[in-house]
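Chemist: output the structure for:
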Amino acid sequence: MLRELKGMSQADCAKALGLDRTTYVKYENGGSVRRNVEKLARFFNVSTDYLLGNTDNPADPAPAQPPAQKVTHYTYRIPVVGRVAAGQPILAQEEIIDYEYIDERLHKGGDQYFGLVVKGSSMEPTIHDGDTIIVRVQERVENGQIAVVLVDGEDATVKEVKESEDGLTLIGHNAAVYTPHFYSREEVEKLPVRIIGRVIQSISKF
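Modeler: Got it, this is the predicted structure:
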């Protein structure tokens, strides 16, 4: 981790960057860094592309090619809804409250995406009340990944997922609000408990 290489605590980095600690922790936990990406890149002496996940090489990229050789990547518009019910994002025109844009290369793989406005503080400090999450539609996620999960046919919840032979555990990062909740295999089938998609990005609205 870049911070550990500098031998600094989260609080020290936040102070040096002029950020509050909650915002900095969110960046380390996968939150969108676009708002402060240039500041973070200078502080950690890496490229902005590295922080944005566009490259695995932390070094500054080679000089840009002339405009005639530059490859342009376009964005793909996805709908943002206020809630997800009955296992599907509500995409009727009157239910769409906003739009967000993702790299078109993500969509070319055939995956489907939607945005969802988070309500509640159970995932703080990773995801805050009012944040917009970008969700890739899929029925399974790896342990430790954050997913949108439908429980008992009600509106979906956003939680870290841990699956075992015995069942499924939903974990909120704010234990004071939401303690881990375990669902047995029988409950997963009968309620049901169903994963709708994986959260790939969280966007804060300032």
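Chemist: only C-alpha atoms for contact and neighbour calcs from this point on.
Modeler: Will do.
Chemist: how about stretch 171-186: buried residues?
Modeler: Neighbour counts over stretch 171-186 (16 or more other CA atoms under 10 Å) mark Ile171, Gly172, His173, Asn174, Phe182, Tyr183, Arg185 as buried.
Chemist: JSON lines for those, including distance to Val37 and secondary structure?
Modeler: JSON lines is the format used below for those (distance: CA to CA, whole Å; DSSP: H, G, I helix; E, B strand; the rest coil):
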{"residue": "Ile171", "distance to Val37": "29", "secondary structure": "strand"}
{"residue": "Gly172", "distance to Val37": "27", "secondary structure": "coil"}
{"residue": "His173", "distance to Val37": "24", "secondary structure": "coil"}
{"residue": "Asn174", "distance to Val37": "26", "secondary structure": "coil"}
{"residue": "Phe182", "distance to Val37": "37", "secondary structure": "strand"}
{"residue": "Tyr183", "distance to Val37": "39", "secondary structure": "strand"}
{"residue": "Arg185", "distance to Val37": "42", "secondary structure": "helix"}
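Chemist: could you also give me the structure for this next sequence, so I can compare it with the first?
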Amino acid sequence: MTATSFDAFFRRVAEATGVETQNDLARILGVNRSAITQAKQRNAIPQKWLHALARDYGYSARWLESGEGPQNPGAPAAESFDVDCLQIPKVRARLCAGGGSFEVEGQTVETQPFLSPWIHRKGSPDSMVLMDVMGNSMEPEIHEGDTVLIDQSQRDILAGGIYAVGVEDTVMVKRLEKRPGGLALLSDNPDYSPIVLRGEELETVRVIGKVIWLSREYR
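Modeler: Here you go, the predicted model:
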């Protein structure tokens, strides 16, 4: 086996999972960002990371670690890419991380492939949709220009969850928090005050779905 290089490992993980930053890697592994930094400094990859990635994404732990052997030894030939992936629609509507977006058109503009085992573990693929984000109210978690994956079957409000939410004619991306007799729409950016809805205002709210993944293109 060839010597493990963290940088080469990260490139393979990016190829296999679509992550773009070390923060993304920390998130999918469920570890602190400092753990990624330490692994990079040691130039060593914990075996439990390899096993977790192999389990969740269907790739060979050996290939992830060293680049040797097949990427997915259990898969058929190369044409399996289309078989093992599902196309998720991206719609024209944009989520506002700010005051609200009036761009709510649900027309599909393109589709993006996701590994079928992964997307099924995350929720209901038939109810998923991709949307772009505009505004900075959810920074540093979500930036303007990010694309988020929303599962419209997940509408139950869980503490700390990020949701696409419609209020009257606008659509936003916010953390939702149940309050006595009301609902709070929270931003991660401290420059934005919470939006608290009560009484008849709650009739104007619709939870579109839970944000379960995001991607970011660096410019």
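Chemist: centre of the chain to the strand or helix carrying Cys13 of the first structure, how far?
Modeler: Element membership of Cys13 of the first structure, judged by DSSP states H and E, is helix 10-17. Put simply, helix 10-17 of the first structure sits 22 Å off its chain's centre (CA atoms, centre = their mean, to the nearest Å).
Chemist: by contact count, what packs against the helix or strand just after that helix?
Modeler: Using DSSP H and E, the helix or strand that directly follows helix 10-17 of the first structure along the chain is helix 21-28. Packing contacts for helix 21-28 of the first structure, counted by 3 or more CA pairs under 8 Å, 6 or more residues apart in numbering; DSSP states H and E, involve helix 10-17.
Chemist: and the strand ranked longest in the first structure, what's buried?
Modeler: Using DSSP state E to define each element, the first structure has its longest strand at strand 193-203. Applying a neighbour-count criterion of 16+ other CA under 10 Å, one finds Val193, Arg194, Ile195, Ile196, Gly197, Arg198, Val199, Ile200, Gln201, Ser202, Ile203 buried in strand 193-203 of the first structure.
Chemist: let me know the closest of those to Ser121 of the first structure.
Modeler: Ranked by distance to Ser121 of the first structure (CA to CA), the buried residues of strand 193-203 of the first structure are led by Ser202 at 13.7 Å.
Chemist: residue in the second structure matching that closest one?
Modeler: Under the alignment (TM-score structural alignment), Ser202 of the first structure pairs with Leu214 in the second structure.
Chemist: and for Pro79 of the first structure?
Modeler: Checking TM-score structural alignment: Pro79 of the first structure goes with Pro89.
Chemist: hang on, its match packs against Asp126?
Modeler: No - assessed by CA atoms under 8 Å, Pro89 of the second structure is found out of contact with Asp126, at 9.7 Å.
Chemist: show me what Glu177 of the second structure aligns to in the first structure.
Modeler: Match for Glu177 of the second structure (TM-score structural alignment): Lys162.
Chemist: what helix or strand is its match on?
Modeler: Counting by DSSP H and E, Lys162 of the first structure is part of strand 157-163.
Chemist: residue ranges of the strands in the first structure, please?
Modeler: 75-81, 84-85, 88-89, 96-103, 113-117, 132-137, 146-151, 157-163, 167-171, 181-184, 193-203.
Chemist: nearest to Thr22 of the first structure, of these?
Modeler: Of these, nearest to Thr22 of the first structure by CA to CA is strand 193-203, at 14.2 Å.
Chemist: average offset between that closest one and the second structure?
Modeler: For strand 193-203 of the first structure, the mean deviation from the second structure after alignment is 0.6 Å (mean CA distance after the TM-score superposition for the first structure).
Chemist: show me what contacts Asp111 of the first structure?
Modeler: Neighbour list for Asp111 of the first structure: Arg136, Val137 [criterion: CA atoms under 8 Å, 6 or more residues apart in numbering].
Chemist: again, but for Tyr101 of the first structure
Modeler: Thr75, Tyr76, Arg77, Ile78.
Chemist: ok, for it, nearest residue in space, not its chain neighbours?
Modeler: For Tyr101 of the first structure, ignoring the flanking residues on the chain, the nearest one in space by CA to CA, 6 or more residues apart in numbering is Arg77 at 4.6 Å.
Chemist: now Ala52 of the second structure
Modeler: Distances taken as CA to CA, 6+ apart put Leu29 closest to Ala52 of the second structure, at 7.4 Å, once the chain neighbours are dropped.
Chemist: and Leu29 of the second structure, how many neighbours?
Modeler: 16 (other CA atoms under 10 Å).
Chemist: measure it to Asp56 of the second structure for me?
Modeler: As defined by CA to CA, to the nearest Å, Leu29 of the second structure lies at a distance of 10 Å from Asp56 of the second structure.
Chemist: one more: Arg216 of the second structure?
Modeler: Distance from Arg216 of the second structure to Asp56 of the second structure, by CA to CA: 21 Å.
Chemist: so if I had to pick from the two, which one is more boxed in?
Modeler: The neighbour comparison of Arg216 of the second structure against Asp56 (other CA under 10 Å) goes to Arg216, with 18 against 15.
Chemist: with adjacent residues omitted, what lies nearest to that one?
Modeler: Nearest residue to Arg216 of the second structure, sequence neighbours excluded (CA to CA, 6+ apart): Asp146, at 4.8 Å.
Chemist: tell me the contacts of that neighbour?
Modeler: The contact partners of Asp146 of the second structure, taken as CA under 8 Å, 6+ apart, are Asp132, Val133, Met134, Leu214, Ser215, Arg216, Glu217.
Chemist: quick one: which of those is nearest to His120 of the second structure?
Modeler: His120 of the second structure has its nearest neighbour among these in Leu214, at 16.2 Å by CA to CA.
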